[in-house]
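Visitor: kindly generate the corresponding structure for this input.
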Amino acid sequence: MTASNPAALQGYRGALLRFDAGGRPIHESDGLLVVRPPSPGQRCASIADVGDYATLRTRYPQLAVTHWPGKLIAPGFIDLHIHYPQTDIIGAPADGLLPWLENYTFPAERAFADFAHAQSVAQFFLDELLRQGVTTALVFSTSHPQSVDALFSAALARGLRLVTGKVLQDRHSPDGVRDATAQSLRDTQALIERWHNKARLGYAITPRFAPTSSPQQLEGAGALAARFPDTWIQSHVAENHDEVRWVQQLYPAARSYLDVYVRAGLVRERAIYAHCIHLDDEDRAEMRVRQAAAAVSPTSNLFLGSGFFDFAAAERTGMPWGLASDVGGGTSFSPFHTMLAAYYVGREGHTKQGLSLQPSQLWWHHTGAAARALGLEGVVGNLQVGAEADFVVLDPQATPLLARRTARAQSLEELLFALIVLGDDRVIAHTQIATPRTDAPD
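Guide: This next block holds a predicted model:
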């Protein structure tokens, strides 16, 4: 391609990691990423060209280029499931999921009735995401509408692509976080109308999980999902054995935990369900057919003793999935820690030999596959022409041990695995957000 106004473009030179449509890695040891600034009608900067530096440089002889020698330019990470109100309870000890909710989560979330508190946590939370190289996130707020306003306002100021929503929980919840059925649905609609598709923001209809929503609230959420079909849906399913048994008692007519959401009209494209550990193949096939996806949260599942996600069953049934930190049940904001925990689970989980997830496969499920799960393929999660220009610059020499190990890497997979095993926030040399236009339409 050629540029109509090459002076308006910006180039970024370094090693490049991107993926083809099948999730296979494409690596240029010396590559060039060409970024076009936003034009009228566009919300943010986009990728104009990408490929081998020597080839592309001849197309753009006057291009201003920022050079990162020895660094790897890669898609920004996508976190498919994370709770911003739980930032301050990360690492809190508990006997399991339900005691953890009772003793830590609900007390922490009560404080988000105060907008100033929510705003303070939102600022720290988003700064931490960016520090870890996460450029898109699907986020739980709390049952308080002001918690949603605080997070969206902070994300808008930073130009982030972020999806969140008010938690729906009208029963089996303590005072201070429990909402009222009809008001919760009115609040949800008002928030959708205020924030959905404003700049790079999106709204997620957010029942906490089936035990804390009455059938009436779930049905109302399903009606809103039908009325606003381009919104997202997020919730939890089949995380913990005690939780699964509780759902069976509360919803005896449902075939399974997932079926509770199916009956409510909440399993469709752009629906993301966290955990999905204790599903059967019928559930997994249902998610595939309905184009819903699992947010796999391995550090959280290990920390709370919830179980192992069955990667082999997901592959066998074609159930879509992507990776997620699930902070604060998850133990780190770092995508490297999440990918390493997923590798452990794949090795030690459900097959006798263990399922070895390839490093590039883990990376794909934290970027391009996660974007596909969100219905944002071609928008974020990959370095491809037309995509929004969110990317990270990684330093394989960020620590002495990492530098020693990556210098001996004999292949891309070996390099990526060294980054996964030994990497943390120090690897993130730079996080680039596709700067939005100040006059972009809402």
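Visitor: going by C-alpha atoms from here, please, whenever you check contacts or count neighbours.
Guide: OK.
Visitor: by contact count, what packs against the lengthiest helix in the chain?
Guide: As assigned by DSSP state H, the longest helix anywhere in the chain is helix 115-131. If you count contacts as 3 or more C-alpha pairs under 8 Å, 6 or more residues apart in numbering; DSSP states H and E, helix 115-131 packs onto helix 145-158, strand 428-432.
Visitor: now for whatever helix or strand comes next after it, which elements pack on it?
Guide: Heading C-terminal from helix 115-131, the first helix or strand you meet, by DSSP states H and E, is strand 134-140. Packing partners of strand 134-140 (3+ C-alpha pairs under 8 Å, 6+ apart): strand 77-83, strand 161-165.
Visitor: how close does the closest residue to His117 other than its chain neighbours get to Ser147?
Guide: Of all residues not flanking His117 in the chain, Ala111 sits nearest, at 6.9 Å (C-alpha to C-alpha, 6 or more residues apart in numbering). From Ala111 across to Ser147, the span is 10 Å (C-alpha to C-alpha, to the nearest Å).
Visitor: intersection of neighbour lists for the two?
Guide: Ala118 (C-alpha atoms under 8 Å, 6 or more residues apart in numbering).
Visitor: out of these two, which sits in the busier spot?
Guide: Ser147 (30 against 18; other C-alpha atoms under 10 Å).
Visitor: quick one, what contacts the residue nearest to Arg347 when sequence neighbours are not counted?
Guide: With sequence-adjacent residues excluded and distances taken as C-alpha to C-alpha, 6+ apart, Arg347 is closest to Gly354, at 4.1 Å. By C-alpha under 8 Å, 6+ apart, the contact list for Gly354 reads Gly346, Arg347, Glu348.
Visitor: how about CSV for these, with secondary structure added?
Guide: Shown next, in CSV, are those (DSSP: H, G, I helix; E, B strand; the rest coil):
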residue, secondary structure
Gly346, helix
Arg347, helix
Glu348, helix
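Visitor: of these, buried ones?
Guide: When the contacts of Gly354 are checked for burial by 16 or more other C-alpha atoms under 10 Å, the buried set is Gly346, Arg347.
Visitor: so can I have TSV of the contacts of Gly354 showing distance to Ala294?
Guide: TSV is the format used below for the contacts of Gly354 (distance: C-alpha to C-alpha, whole Å):
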residue	distance to Ala294
Gly346	15
Arg347	19
Glu348	20
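Visitor: and this one, please, so the two structures can be compared:
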Amino acid sequence: MSGLRAIRGEIVHFLGDPADLGADALAHFPDGLLIVRDGLVAELGPAADLLPRLPAGTTVDDYRGKLVLPGFIDTHIHYAQTDIVASYGEQVLAWLEKYTYPTERRFADPAHAAAVAEFFCDELLRNGTTTAMAFATVHPASVDALFAAARKRHMRMIAGKVLMDRNCPDFLRDPADGGDAESKALIERWHGRDRLLYAVTPRFAPTSTPAQMALAGRLFADHPGVYLQSHLAENEREVAWVARLYPEARSYLDVYERYGQLGARSVFAHCVWIDDTDRTRLAATGAAISFCPTSNLFLGSGLFDLDRAHAAGVRVGLGTDVGGGTSFSMLQTLNEAYKVQQLRGQRLPVERGFYLATRGGARSLYLDDRIGSFDTGREADLVVLDPAATPLLARRTAVATTLAERLFALMLLGDDRAVAATWVMGEPAWRRP
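Guide: From the prediction side, this is the model:
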């Protein structure tokens, strides 16, 4: 990344959480200019003020009439499940047996892993997502393929090899010491390389023995800066299963804590069936929740309690959870998040929704000093949204009188068609033809 360029348009980003700061959380430039130098944000302000100061010959990409936001951040997704999105009719435990495990078996073939990884990264960019935290499979080559594809596109990617040594098919089971050794080798090969970060990845407590859980916790502790990702309390039957497997634990979360897996940079997807004690422990240890509304609805798992998580001080980001989730689009994920909150008797203001998809996601990953906003020095990842992308969007936004109305129309009516362009590190990574 090199040189100076500028992006002009209606620019929106967040200075903090609207749930805490109210209107002061949002920065809005109706005709703004974002100046990028060497892939980083150099300056942001009104175009009328900044254009005259640009050096002659500076490239200005003109997106007037469109909204420019920080690139979306997906805090939980399964790249290996790309091909089973929209598979009919199961809840989570049956979903694993019927769809997930047979699909993940194919990733023993490096060529297959590479082909899916290429499509997966392109699909993220097509939907405006520039950072993702992703599960691979038990196969080290699946991690290599994903990191290679993301690196080629200069994306920020957090990923790891799945750890499973029980309660799964033999063709996906590896011994605890073998999974540990392969994870160490992958950390050495990829963690901190360009924009890539490694996540220790026990699938969930039922598919790991106590020995493997202990090794995963040790990996997390022994490699400063790595992440840990897993699933937590997605489904009531799953919670009951964990209670039988780990009768000494107070709760499902307590299993992870007993094995040293809670802390800054540990992210647990779902957290539908947790209690206030669990929320307090998540907040106190600095662990984060990935709220996955489309998969929670599609798999019939339950309704996440966003208000109680916020009241407890837990970091929360959004996850599409493809393939249990039904769309790569963060706009569609926000659509479902809004409905989950309605069913909970809670509200999700549009500003809070877009905060969770950008700066909130970055904060949950401890990356808000690098991504998620247009603060000076941040990596210049951005998405350009077209409020007239479809006839219905165009008609609805034509009568909108406020920014909030236009954003809400995009959140409820938008999908990949509303993404006009996606930029990564100050360079166009995808443009709608």
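Visitor: for the residue nearest to Arg347 of the first structure, helix, strand, or coil?
Guide: Recorded secondary structure, Gly354 of the first structure: coil (three-state DSSP).
Visitor: before we move on, the earlier item: go through the helices and strands packed on helix 115-131 of the first structure and pick out the most buried.
Guide: helix 145-158 (a mean of 21; mean count of other C-alpha atoms under 10 Å).
Visitor: superpose on the second structure and give me the mean offset of that one.
Guide: Superposed on the second structure, helix 145-158 of the first structure shows a mean distance to its aligned partners of 0.7 Å (mean C-alpha distance after the TM-score superposition for the first structure).
Visitor: what do we get in the first structure for Ala117 of the second structure?
Guide: In the first structure, Ala117 of the second structure lines up with Ala122, judged by TM-score structural alignment.
Visitor: its match - how many residues pack around it?
Guide: Neighbours of Ala122 of the first structure using other C-alpha under 10 Å come to 25.
Visitor: tell me where the stretch 201-350 of the first structure has helices.
Guide: With DSSP state H, counting those that start in this stretch as the criterion, the stretch 201-350 of the first structure has helices at 215-227, 241-250, 257-263, 281-290, 298-304, 311-317, 335-348.
Visitor: give me the stretch of the second structure that whichever helix or strand comes after the last one matches.
Guide: Under the assignment DSSP H and E, the closest C-terminal helix or strand after helix 335-348 of the first structure is helix 359-365. Here helix 359-365 of the first structure aligns to the second structure at residues 350-356, judged by TM-score structural alignment.
Visitor: do the same with stretch 415-430 of the first structure
Guide: Per TM-score structural alignment, the counterpart of stretch 415-430 of the first structure in the second structure is residues 406-421.
Visitor: next, format the helices of the stretch 201-350 of the first structure as TSV and append distance to Tyr12 of the first structure.
Guide: TSV is the format used below for the helices of the stretch 201-350 of the first structure (distance: least, C-alpha to C-alpha, whole Å):
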stretch	distance to Tyr12 of the first structure
helix 215-227	40
helix 241-250	48
helix 257-263	45
helix 281-290	38
helix 298-304	33
helix 311-317	36
helix 335-348	23
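Visitor: so for Ile90 of the first structure, which of those sits nearest?
Guide: helix 298-304 (10.0 Å; C-alpha to C-alpha).
Visitor: Pro247 of the second structure matches what in the first structure?
Guide: Aligned partner of Pro247 of the second structure by TM-score structural alignment: Pro252.
Visitor: got it, and Phe204 of the second structure?
Guide: Using TM-score structural alignment, Phe204 of the second structure sits opposite Phe209 in the first structure.
Visitor: how many neighbours does that match have?
Guide: Neighbours around Phe209 of the first structure, by other C-alpha under 10 Å: 22.
Visitor: and Pro174 of the first structure, by the same measure?
Guide: Pro174 of the first structure is flanked by 14 other residues according to other C-alpha under 10 Å.
Visitor: list the contacts of it.
Guide: Pro174 of the first structure touches Phe106, counting by C-alpha under 8 Å, 6+ apart.
Visitor: sec struct for it, please.
Guide: Pro174 of the first structure ends up coil, using three-state DSSP.
Visitor: map it onto the second structure.
Guide: By TM-score structural alignment, Pro174 of the first structure lines up with Pro169.
Visitor: same question for Pro400 of the first structure.
Guide: The alignment partner of Pro400 of the first structure in the second structure, by TM-score structural alignment, is Pro391.
Visitor: can you check Gly51 of the first structure too?
Guide: By TM-score structural alignment, Gly51 of the first structure lines up with Gly45.
Visitor: make sure its match is actually in contact with Gly32.
Guide: Yes - with contact defined as C-alpha atoms under 8 Å, Gly45 of the second structure counts as touching Gly32 (5.6 Å).
Visitor: which of those two has more neighbours?
Guide: Taking neighbours as other C-alpha under 10 Å, Gly45 of the second structure and Gly32 compare with Gly32 leading, 25 against 19.
Visitor: tell me, the host helix or strand of that one lands on which residues of the first structure?
Guide: Assignment of secondary structure by DSSP H and E places Gly32 of the second structure within strand 26-37. Per the alignment by TM-score structural alignment, strand 26-37 of the second structure matches residues 25-36 in the first structure.
Visitor: which residues does the matching stretch contact?
Guide: Contacts of stretch 25-36 of the first structure (C-alpha under 8 Å, 6+ apart): 8-20, 45-54, 56-57, 360, 389, 412.
Visitor: switch to 6 Å and redo it
Guide: With C-alpha atoms under 6 Å, 6 or more residues apart in numbering as the test, stretch 25-36 of the first structure has contacts from 9-19, 45-53.
Visitor: this completes my enquiry, with thanks.
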